[in-house]
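1. no sequence for this one, just the structure:
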């Protein structure tokens, strides 16, 4: 997406990817901005189940089975203990590439 539509889409929706213990992943697009999602995130993670109503079905996710959550756009406003600002991801390929 390019131009003002891409900016609008990014500001008015949040993409959330769940990585499960069994190595499966699922990605959802939520009709809220990242700040609204951030406001709910801590409470959501305390719930045993999270429910997503889609057009054609309802999906319930057991938070106990989730290993990692990725959120786009980033929630840079999150601060406090256990939150590391200005972090960078270094994959195995990037680490090994620098040694040769």
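-> Here it is on my side, so go on. Just so it is clear, the structure is predicted and the values come from calculations on it, not from any experiment.
2. make it CA atoms for all contacts and neighbour counts henceforth
-> Fine.
3. buried sites along stretch 34-43?
-> For stretch 34-43, burial by neighbour count (16 or more other C-alpha atoms under 10 Å) applies to 34-35, 37-38.
4. try it against this one:
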């Protein structure tokens, strides 16, 4: 790594958004796009209403059929999204946490 490259990586990370698509068939694909999450959040809901999304990569172009998606993950988080059907301050519960909760005695 050349001198000063860590700063460039940090800056690049701040100016990119990682999007993971989960398809109905069980496959996943992740793309990094050169847009800060703050800008991406302004368009994300409109983008998901489009029938197709297009990603131009260095060696190919990929079309995503939004009708075949069951989940989309975006990193970093975009908590600025507000409105109906959007739940702030949510937490993911792992399988181990669910299993442990089922084994703990309940106080009545």
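-> Noted; the coordinates are in hand. Predicted, not measured: the structure shown is a model, and the values here were computed from it.
5. check contacts around the residue nearest to the spatial centre of structure 1.
-> Central residue of structure 1 (C-alpha atoms, centre = their mean): residue 71, 2.2 Å from the mean position. Counting by C-alpha atoms under 8 Å, 6 or more residues apart in numbering, residue 71 of structure 1 touches 14-17.
6. all helices for structure 2, in order.
-> Along structure 2, counting by DSSP state H, helices occupy 5-14, 37-48, 95-103.
7. Mind listing residues that contact the first one?
-> Helix 5-14 of structure 2 has contacts (C-alpha under 8 Å, 6+ apart) with residue 36.
8. Tell me which of the helices of structure 2 lies nearest to residue 58 of structure 2.
-> Of all the helices of structure 2, helix 5-14 sits nearest to residue 58 of structure 2, with 17.1 Å by C-alpha to C-alpha.
9. now the angle from the closest one to helix 37-48?
-> Computed with axes from the mean of the first three to the mean of the last three C-alpha atoms, to 10 degrees, the direction of helix 5-14 of structure 2 lies at 40 degrees from that of helix 37-48.
10. mind listing what's buried in helix 5-14 of structure 2?
-> residue 13.
11. again with stretch 59-77 of structure 1
-> Buried residues in stretch 59-77 of structure 1 (16+ other C-alpha under 10 Å): 63, 66, 71.
12. Ends of that stretch, what's the gap?
-> 28 Å (C-alpha to C-alpha, to the nearest Å).
13. This completes my enquiry, with thanks.
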